[in-house]
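>>> got a structure for you, letters missing:
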């Protein structure tokens, strides 16, 4: 492969993608195993670690609204980052589908979480509970339709488009929540600042996915940097819920001390 890369570089001055992917330095392991994209795999594993930490903290947040929803969301994140780690270690048809569909599942579940969080009053009335059920059925329908379409014809561009659109919708929901909070309280509170940090950072990280450049040192491409940028976000979500629901969390205190 590297002979071909050298040929393109010396004769054409640029290197093309091969089957839609850049060339990477791979790491050989015992028993014939190979890590095809080391940086993306490492950063995916670190994301898996922070999501597991987030899941643990969600489980300890007894009595918060929609606790089961947050726990399910974290479990989906665990599956997503396991899928991503496997795909970047060993790219085949099965791991590729796991990665792409896992990412879509995580993104649409994040959109669902943002909608439910934006409308907290649904938990308090019978009408609200019916509205919540309708929203759940709506999301299940969209999810099922997407999975059926993708398994019939795996369209990478369409999957990425859906992920970007749903991420944008999630941002809109949280911005609406912040505007309403500012209107009701007159100023932004600590929880609002934490949410703004998540929104800005997550959208900046997502923007990295839109870049596409030859891997630096044949290791770091834009996608791996996206995975690097998302590592702290799960911890920040747990911090945000701690403050929002006034939970006295030792995990958050340790996090703040490390930043100080």
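Thanks, I have the structure now. These figures come from a predicted structure and were not determined experimentally. Numbers count the residues shown, from 1 in each chain.
>>> from here on, contacts and neighbour counts on C-alpha atoms
Noted.
>>> What number of neighbouring residues does residue 163 come out with?
For residue 163, the count of nearby residues is 21 (other Cα atoms under 10 Å).
>>> On the secondary structure side, give me the element for it.
helix 156-185 (DSSP states H and E).
>>> What of residue 243?
Residue 243 is part of helix 233-244, with elements assigned from DSSP H and E.
>>> Off-centre distance for that helix?
In terms of Cα atoms, centre = their mean, to the nearest Å, the gap separating the centre of helix 233-244 from the centre of its chain is 15 Å.
>>> Then stretch 153-161?
So, by Cα atoms, centre = their mean, the centroid of stretch 153-161 is 17 Å from its chain's centroid.
>>> residues of that stretch that come out buried?
159-160 (16 or more other Cα atoms under 10 Å).
>>> likewise stretch 106-123?
106-118, 122-123.
>>> Run through who's touching it.
Under the contact criterion Cα atoms under 8 Å, 6 or more residues apart in numbering, stretch 106-123 has outside partners 69-70, 73, 76-77, 80, 128-129, 131-132, 136, 139, 143, 163, 166-167, 169-170, 173-174, 176-177.
>>> next up, a second structure to put side by side with the first:
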């Protein structure tokens, strides 16, 4: 059965890579403005087409991040257009669906990258703590470790996407985040309801894993081969995330009279996650053209994630020592 699950993962990953190479585009007020269009056409025709060596004149770190003359023209013309808007009393506008950010050593969204790396670190720390602290005999240790690995993968691609926004890095970021959210729901259901310990548990978890894999393959296929619908993608991830939140709320409610203070952490954590996600609703032009609501959301998830892993460790160890009332009493007071 493990081999079948592994083959499902390989099949998904192959389609995942293929889908990530397909392009998508969106237009915004800034890139549609005549001033920007004129600037971009002049830059490409004069600086790029008439001077093919222009790519080699870019700094090495920009070439390392796959900047070329054309993409650099798009960035430079955003600067010129923003200056034009400011001189005419027009607020900052979006370009190709995103705000203008000051580039730092070739990095497009410096603080989103930095805060994504913070999240990567806290997931790595969670992985190491679970590997050390959760007893090997615990029924869901392997699943929890996989969850942390998928989380690390999501934040790696978030960092890459914010370093350099391309059609490929965008899809790898969005699809990796979707995989983490969906696997988070699967992990929550198995962990909270101990599905793998119930009678017929392995067939149940296998069926659930298969259904989730097929749902995710359908999701990325729709976005890749039909249309890259940002609104649909957001709603799909939000819906799955809310289902996970309900599972965590239910756990805290079910154990409300247990006398164990850490059983409140799931409800508190998902409440904090929902409050932090509300930052995405208050979209604003970046402060100093560097920090926006999206980057602040990434920052807010760092301490929350730490406590989520702490809860998983606490509950897993507590489950393992369930046969010893004395140890349960001692551990419950930690």
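It's in. All values derive from a computational prediction rather than experimental measurement.
>>> List buried residues within the contacts of stretch 106-123 of the first structure.
70, 73, 76-77, 80, 132, 139, 163, 166-167, 169-170, 173-174, 177.
>>> how about these, which pair is most distant?
Pairwise distances across these peak at 26.8 Å for 80 and 177 (criterion: Cα to Cα).
>>> where's the residue opposite residue 162 of the second structure in the first structure once aligned relative to residue 117 of the first structure, distance?
Aligned by TM-score structural alignment, residue 162 of the second structure pairs with residue 88 of the first structure. To residue 117 of the first structure, residue 88 of the first structure is 33 Å away according to Cα to Cα, to the nearest Å.
>>> all helices of the first structure, in order?
Here the first structure has its helices, by DSSP state H, at 2-12, 38-59, 67-89, 93-118, 126-152, 156-185, 190-208, 222-229, 233-244, 250-259.
>>> average offset between the second one and the second structure?
In the superposition with the second structure, the aligned residues lie an average of 0.8 Å away from helix 38-59 of the first structure, counting by mean Cα distance after the TM-score superposition for the first structure.
>>> In the second structure, point out the residues matching that helix.
Against the second structure, helix 38-59 of the first structure falls on residues 110-131 (TM-score structural alignment).
>>> what comes into contact with that stretch?
With Cα under 8 Å, 6+ apart, stretch 110-131 of the second structure has contacts from 103-104, 141, 144-145, 148-149, 151-152, 155-156, 158-160, 162-163, 290-291, 294-296, 298-299, 301-302, 305-306, 309-310, 312-313.
>>> who touches the alignment partner in the first structure of residue 85 of the second structure in this structure?
Counting by TM-score structural alignment, residue 85 of the second structure lines up with residue 8 in the first structure. Applying Cα under 8 Å, 6+ apart to residue 8 of the first structure gives the contacts 14-16.
>>> Keep only the residues you listed that stay in contact in the second structure.
Counting by both residues aligned by TM-score structural alignment, their matches' Cα atoms under 8 Å, the contacts of residue 8 of the first structure that remain in contact in the second structure are 14-15.
>>> Give me the buried subset of the contacts of residue 8 of the first structure.
residue 15.
>>> okay, the contacts of residue 8 of the first structure in TSV with distance to residue 187 of the first structure next?
Converted to TSV, those look like this (distance: Cα to Cα, whole Å):
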residue	distance to residue 187 of the first structure
14	52
15	52
16	51
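>>> Give the buried residues for the match of helix 38-59 of the first structure.
For stretch 110-131 of the second structure, the neighbour count (16+ other Cα under 10 Å) marks 110-124, 126-127, 130-131 as buried.
>>> circling back: so the match of residue 162 of the second structure makes contact with residue 35?
Yes - between residue 88 of the first structure and residue 35 there is a contact at 7.1 Å, judged by Cα atoms under 8 Å.
>>> residues near residue 37 of the first structure, how many?
25.
>>> how about it, what does it touch?
Listed by Cα under 8 Å, 6+ apart, the contact set of residue 37 of the first structure reads 24-26, 88-89, 219.
>>> average gap between stretch 173-193 of the second structure and the first structure?
Counting by mean Cα distance after the TM-score superposition for the first structure, stretch 173-193 of the second structure comes out at 1.2 Å.
>>> Tell me the residues of the first structure aligned with that stretch.
Under the criterion TM-score structural alignment, stretch 173-193 of the second structure matches residues 99-119.
>>> how about residue 179 of the second structure, what does it touch?
Residue 179 of the second structure neighbours (Cα under 8 Å, 6+ apart): 150, 154, 216.
>>> Trace the last one over to the first structure, please.
So that's residue 216 of the second structure. By TM-score structural alignment, residue 216 of the second structure lines up with residue 143.
>>> circling back: quick one: the match of residue 162 of the second structure from residue 42 of the first structure, how far?
When Cα to Cα is applied, the distance between residue 88 of the first structure and residue 42 of the first structure equals 9 Å.
>>> ok, and the closest non-adjacent residue to the aligned residue in the first structure for residue 204 of the second structure?
Aligned counterpart of residue 204 of the second structure in the first structure: residue 131 (TM-score structural alignment). Counting by Cα to Cα, 6 or more residues apart in numbering, the nearest residue to residue 131 of the first structure once its immediate chain neighbours are dropped is residue 122, at 7.1 Å.
>>> now that neighbour: how far from residue 129 of the first structure?
For residue 122 of the first structure relative to residue 129 of the first structure (Cα to Cα), the value is 6 Å.
>>> and what of residue 210 of the first structure?
Distance of residue 210 of the first structure to residue 129 of the first structure, given as Cα to Cα: 38 Å.
>>> and what of residue 99 of the first structure?
On the measure of Cα to Cα, residue 99 of the first structure and residue 129 of the first structure end up 33 Å apart.
>>> ditto for residue 238 of the first structure
Using Cα to Cα, one obtains 25 Å as the distance from residue 238 of the first structure to residue 129 of the first structure.
>>> Also residue 44 of the first structure?
The spacing between residue 44 of the first structure and residue 129 of the first structure, counted by Cα to Cα, is 36 Å.
>>> now residue 170 of the first structure
21 Å.
>>> try residue 19 of the first structure
Counting by Cα to Cα, the gap from residue 19 of the first structure to residue 129 of the first structure is 48 Å.
>>> In contact with residue 319 of the second structure, which residues?
Contacts of residue 319 of the second structure by Cα under 8 Å, 6+ apart are residue 138.
>>> Could you pull out the buried residues of stretch 273-280 of the second structure?
For stretch 273-280 of the second structure, burial by neighbour count (16+ other Cα under 10 Å) applies to 273, 276-277, 279.
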